[in-house]
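Novice: Sequence and predicted structure are below.
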Amino acid sequence: MLLLAVLCSSQPAGAQVLYGSIVGSVVDQSDAVVPNATITITSRETGLTRDSKTDVGGRYAFVNVLPGTYDLRVAAPGFRTLVRESVIVSINAVVRVDLQLEVGAVTEQITVSAEVATLQTDKSDLRAEITSREITNLPLANYRNFQSLINLVPGATPANFQNAVVDTPARALTTNINGTARNNNNARVDGATNVFIWLPHHMVYVPPVESIDTVSITTASFDAEQGMAGGAAVTVTTKSGTNELHGALFEYHDNQRLRTRNFFLPPDRGKAKSIFNIFGGTLGGPIVKDKLFYFGSFEATLERAGISPSPFSVPTEAIRAGNFSGLPVTLYDPLTGNPDGTGRMPFADNRIPAARISPISRRIQEKAPLPNLPGVSLGTLSNYFNSGTEKLDRKNYDAKINWNPRSALAIFGKYSRMDAPVSSKFALGEVGGLGLSRAGVGTGDTNVNIITLCHTWTLSPTLVLDSTFGFTKFDQSVVGPDHGKNIGSDVWGIPNTNDPIVTGFAGGAEQVKKACPPAAAGACYSGMPTIVHGFSSWGNIYGWQPLFRRERAYTYTTNTTHIRGAHELRWGFDVVR
């Protein structure tokens, strides 16, 4: 639990992380303050209005303002009504709008359509903002991930991918801010914590760029509400529906014909199939004008990544038969000589008699592929090439409802989902080895569901309450192509390779087997063992497989803001579990 308390002794200026603020002062033409002037802000997108009055010092403040474009209207007896149009409010930012009224009838109106932007003087934090315009219009690599643009933030190292596609299909990027560890970055989407619990340098769900409204990145002098961040506090807000119907359709395509040839690809081999498509759309609009709005987003990523790794090394047919003649190596008979290895006799002509080759070894070697390249080192190394395709079918769904039952209350609810199956095969077929993928091998199935509920309630012009609740349901399984089959013991014939042998533990092997999660269906110890020799390793070399994750995360944040004259008091707490 994180307790938040902020006391400001100057003009109220506390922008909330998920909202913005509009503050300022009202004076007349002689620069004398105008108390008790009525200030009204009206959202151009949704028609939502809020009212306030200036205090005895002519000051006013609107906190917890939903991001968007507002018209600001000022009225006071004896003065002309003043309207300031197109005041843009962003999350985690304070907009200062100081106003000067002219003497005249209230029925007279002065409209100001634009004004030069001023420097940020009402907050001490160091932050950068990326809007929907930049996110959708700038070139984006890395699966069109908005995190690519964090490269533009001062103090950020270039963003990179991390971990295997098979168990991190969201393809979150990692970066270091101001020299801090990457785990010190903290990301929230619409106020809810967004973190991959097992790999906390990842976002568990990366919102599609077409659904993002604003990204705020704070890198220094954090507000108390951002106290869980040490490197960067990244706040993402997604788009909402408005009184106008808006939508978008998009498609991004790439394939191997548009890419250069791998320098190490054998001359007689074509480029591996590589097809990349990202497509989808958004739609948002009103359900009830000025009251109820919807926004939906769908994005599909269909990737067939062609994998053309450097050549592998497999035993030649002669070596499998025990014939090492002609090679610059001398084989000694282990059954001769002394126990310490001295005095051993070499095999005649560097050949191992067929009767001395283990049946298990012979059985495994028969399943390994033969060389298909000339290779190097007399044909013993880099003599086998294989390519394949890593398959990713990822679908992201987002749905958001905004409800403004009255001017003092704004509520929204959001649901996000990601389904992302990934699959690839072993490079060496029946004897496993490396995966024909960018990392890892096998089949991964990842499902993420996120529910977010949020409200801001203006109890009075000087008292505002806001709360956010977030729930993340994360389920994942990653298994190798050999999962569920006792290949080590039943196919290769190596005793005890698929049964745990436990010594010095009272529970024995049966107790260890009970630790296998139900999702594994008792197959935790199935598959191939790893065999390491002078050639490319055989078996399932990925010791972290199989993998089964089932995580539930909760966020609850509530804050109260009280304004009294020139002071703002804000307190609350933040629970993340």
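Specialist: In hand now; what should we look at?
Novice: can we go C-alpha only for contacts and neighbour counts from here?
Specialist: Noted.
Novice: would you list every one of the helices in the protein?
Specialist: 132-137, 317-320, 359-367, 508-514 (DSSP state H).
Novice: Compare those and give me the one nearest residue 551.
Specialist: Of all those, helix 508-514 sits nearest to residue 551, with 20.0 Å by CA to CA.
Novice: Which residues belonging to the closest one are considered buried?
Specialist: For helix 508-514, the neighbour count (16 or more other CA atoms under 10 Å) marks residue 513 as buried.
Novice: Distance check, the nearest residue to residue 297 once chain neighbours are set aside against residue 296.
Specialist: Counting by CA to CA, 6 or more residues apart in numbering, the nearest residue to residue 297 once its immediate chain neighbours are dropped is residue 282, at 4.3 Å. Distance of residue 282 to residue 296, given as CA to CA, to the nearest Å: 6 Å.
Novice: With residue 457 instead?
Specialist: Taking CA to CA, one finds residue 457 at 25 Å from residue 296.
Novice: Kindly report the same for residue 95.
Specialist: Distance from residue 95 to residue 296, by CA to CA: 29 Å.
Novice: so how many other residues sit close to the residue nearest to residue 36 when sequence neighbours are not counted?
Specialist: Counting by CA to CA, 6+ apart, residue 54 is the residue found nearest to residue 36 once chain neighbours are left out, at 4.8 Å. Using other CA atoms under 10 Å, residue 54 has 22 other residues around it.
Novice: And for residue 108?
Specialist: For residue 108, using other CA under 10 Å, the count is 12.
Novice: Also residue 268?
Specialist: For residue 268, using other CA under 10 Å, the count is 5.
Novice: for the one 5 residues further on, same thing?
Specialist: Around residue 273 there are 17 other residues, counting by other CA under 10 Å.
Novice: next, the one to line up against it:
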Amino acid sequence: MKVKFFCALYLLVAMLNAHVFAQVSTSSITGNVTDPGGAVVSGAKVTARNEATGITYEMNTTSGGTYTFSSVTPGQYAVTVSKPGFRKFTSVHNILTVGVPLVVDAQLQVGAASETVEVQSSYERIETTSAQVSDIVPENDIKNLPLNGRNPLTLLTLEPGVVQRTNNAAGSDTHVFGSRDRAHNVTIDGIDANESTVPNPQGNIQRLTPDNVQEFRTVTLDATAELGRNSGANVMIATKPGSNAFHGDVYWFHRNTALNANEWFNNYTNQTRPTLRLHQFGGDIGGPIVKDKTFFFFSYQRSQIFQTEPVSATNVGLLGAPVLYTPTLLSNGLFRLVLGTISLNGKTFTQNSPGLVDSSGNLLPGVPVCGGAVTGNCLDTYNIFDPANFPAGVTGPDPTIMAALKTLPAPNGYNVGDGVNRAVFNWNPPSKFIGPGYLGRIDHTFSPSDNIFGRYLQSYYNTELGDFLNARPEVYPGFPPLGAVGRIGKNLAVSWRHTFNPNLVNEFTFGFNRFRFNLIRVLAT
């Protein structure tokens, strides 16, 4: 019985460890310490200090001359190594990034401990601790590279091996070295941040901004065990903490129709330029609450976007746009069809075609019309409103149906459909996106052995006046849209790092991720 109990306990712990290790938001600092002859130096005191916050970690090298600081938050660190009989070694401006160890080796020189050898950025630039293929997008790139909509995760598409293609919203459309477009995993500060049905690494369901992301790493191949949940992109995002200096920004980004060119297909079909009025404004601030111990960071952004989009891009209608009856058929009941074969302008038509009419739906010159002596190879007409053609028991078109059909606009796209009885209505239906989002984070150091941080992220991104992405636009002017969408995201992360001894460090992280997606039906008023 005891054996079964301990086996069950072991399996439970193993599963919990696997779950915890799969959530990565920190990294480690490691290295070897040697003397001038290359022999290892054991018992040397090693100190790693975060240059922005002043938080310090200390330990002694092992008997093999190595040291490792585990579960350390990303940032810029100074590493100091000292031991009696040797000069003090200091390496500054070493950049620790999320998910990949920072390797800083030290070779001590014989001399007095009061003497210091200082070097800058002596860390290894080439990944030597694992075979995984990954890349870091640092804060400077996130802030300075152009972003459409201020979504920092769009930079993922610049990574080698990442291919993006359109797929009519049937998946995330992002493939990494041939993986499925749903085989991705995104974490924020070690907490899951995926949309459960279609995990899209660029979807940014929690509405992160360039101002609250410190950096993110994308692992695209040969992920290590703690990242091996998915075969596609494994994206690890680290949010920005506060520091010993106060920093803040206030911003407003604006785009409008006057700055945009019309789309090629709109020009081809004589459609107007889509409207765009985009406002994204907000700010962020961070700094110390207690210097070298407690720090805060807060960011806020609100989006107010009004835009129109070609209805052909919203996936409504059987032919790529709403299909309507031509006025000749709807008003006069004249159903037209090709009888035999019609030759026109070097082309042959055996059935109805947009090639028989001009852009206004009028028959092109030279199209033979059946009647009189012309009985074949012509365009024939059948009057469905003629009482002589009514089936038995039918007295005419249903007045309710006819009244409903006549409330619809006349078609304006005769290049789609059969040209003579059916055409489409092209226009730019509207949509409106409203969304405030905010992030708050607190970091606190109790002692060199204990530090903790908590971060909460919440965002709204609601679509009004119709939703393009989910094929719920306003199909015709003046009609209610097929629907609207309400989106709310919440993400919490709390992490506590405790050092039991130089060889044993525990990081306990918990949190939750929630993304609520409401499809709202809009009723006519």
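Specialist: The structure has been received and is ready for your questions. These numbers were taken from a predicted model, which means no experiment stands behind them.
Novice: Fetch the TM-score of the aligned pair.
Specialist: Remark: TM-score between the superposed chains equals 0.77 [TM-score structural alignment, normalised by the length of structure 2]; 447 aligned residues with a CA RMSD of 3.2 Å.
Novice: Provide a list of residues in contact with the residue nearest to residue 297 of structure 1.
Specialist: 210-211, 246-249, 295-298 (CA atoms under 8 Å, 6 or more residues apart in numbering).
Novice: Map residue 112 of structure 2 across to structure 1 for me.
Specialist: Residue 112 of structure 2 maps onto residue 105 in structure 1, with residues paired by TM-score structural alignment.
Novice: Apart from its chain neighbours, what residue comes closest to that match?
Specialist: residue 80 (5.2 Å).
Novice: That neighbour -> structure 2?
Specialist: Match for residue 80 of structure 1 (TM-score structural alignment): residue 87.
Novice: Let me know whether that match touches residue 118 as I believe.
Specialist: No - if you go by CA atoms under 8 Å, residue 87 of structure 2 and residue 118 don't touch, sitting 10.1 Å apart.
Novice: Pick out whichever of those two has more residues nearby.
Specialist: residue 87 (20 against 13).
Novice: From residue 60 of structure 2, how far off is the more buried one?
Specialist: 16 Å.
Novice: and the gap between residue 567 of structure 1 and residue 228 of structure 1?
Specialist: From residue 567 of structure 1 to residue 228 of structure 1 the distance is 25 Å (CA to CA).
Novice: let me redo that: residue 155 of structure 1
Specialist: In terms of CA to CA, residue 155 of structure 1 sits 19 Å off from residue 228 of structure 1.
Novice: picking up where we left off before, could I get the helices of structure 1 as TSV with distance to residue 400 of structure 1?
Specialist: Formatted as TSV, the helices of structure 1 follow (distance: least, CA to CA, whole Å):
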stretch	distance to residue 400 of structure 1
helix 132-137	17
helix 317-320	62
helix 359-367	54
helix 508-514	42
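Novice: Show me what the residue nearest to residue 36 of structure 1 lines up with in structure 2.
Specialist: Match for residue 54 of structure 1 (TM-score structural alignment): residue 61.
Novice: Looking at the alignment, what corresponds to residue 570 of structure 1 in structure 2?
Specialist: Per TM-score structural alignment, residue 570 of structure 1 is not aligned with anything.
Novice: The nearest residue to residue 570 of structure 1 once chain neighbours are set aside: neighbouring residues, count only.
Specialist: Of all residues beyond its chain neighbours, the one nearest residue 570 of structure 1 is residue 561 (4.4 Å), with distances taken as CA to CA, 6+ apart. The number of residues packed near residue 561 of structure 1 is 21, by other CA under 10 Å.
Novice: One more: residue 177 of structure 2?
Specialist: For residue 177 of structure 2, the neighbour count with other CA under 10 Å is 15.
Novice: same deal with residue 29 of structure 1?
Specialist: With other CA under 10 Å as criterion, residue 29 of structure 1 counts 10.
Novice: Next: residue 219 of structure 1.
Specialist: With other CA under 10 Å as criterion, residue 219 of structure 1 counts 23.
Novice: At the geometric centre of structure 1, which residue sits there?
Specialist: residue 203 (3.0 Å; CA atoms, centre = their mean).
Novice: contacting residues around the nearest residue to that one once chain neighbours are set aside?
Specialist: The spatial neighbour of residue 203 of structure 1 that comes closest, neighbours along the chain excluded (CA to CA, 6+ apart), is residue 195 at 4.6 Å. By CA under 8 Å, 6+ apart, residue 195 of structure 1 lies in contact with 186-187, 201-205.
Novice: out of the residues you listed, who's nearest residue 461 of structure 1?
Specialist: residue 187 (30.8 Å).
Novice: What sits closest to that closest one if chain neighbours are left out?
Specialist: Counting by CA to CA, 6+ apart, the residue nearest residue 187 of structure 1 is residue 234, at 4.6 Å.
Novice: Likewise for residue 240 of structure 1?
Specialist: residue 295 (5.4 Å).
Novice: what does that neighbour align to in structure 2?
Specialist: So, by TM-score structural alignment, residue 295 of structure 1 is matched to residue 297.
Novice: does its match really touch residue 241, like I thought?
Specialist: Yes - using CA under 8 Å as the test, residue 297 of structure 2 is close enough to residue 241 to be in contact (5.7 Å).
Novice: Identify the contacts common to those two.
Specialist: Common neighbours of residue 297 of structure 2 and residue 241 (CA under 8 Å, 6+ apart) are 286, 441-442.
Novice: Which stretches in the stretch 401-550 of structure 1 count as strands?
Specialist: Secondary structure of the stretch 401-550 of structure 1 (DSSP state E, counting those that start in this stretch): strands at 409-424, 442-460, 463-479, 547-564.
Novice: Turn those strands into a markdown table, columns for distance to residue 223 of structure 1.
Specialist: Formatted as a markdown table, these follow (distance: least, CA to CA, whole Å):
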| stretch | distance to residue 223 of structure 1 |
| --- | --- |
| strand 409-424 | 23 |
| strand 442-460 | 19 |
| strand 463-479 | 16 |
| strand 547-564 | 13 |
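Novice: of those, which approaches residue 224 of structure 1 most closely?
Specialist: Among the strands of the stretch 401-550 of structure 1, strand 547-564 sits nearest to residue 224 of structure 1 (CA to CA), with 11.2 Å.
Novice: Could you list the buried residues of the closest one?
Specialist: Here strand 547-564 of structure 1 shows 547-548, 553-563 as buried, counting by 16+ other CA under 10 Å.
Novice: cool, stretch 473-484 of structure 1 as well?
Specialist: Neighbour count says stretch 473-484 of structure 1 has 474, 476-484 buried, by 16+ other CA under 10 Å.
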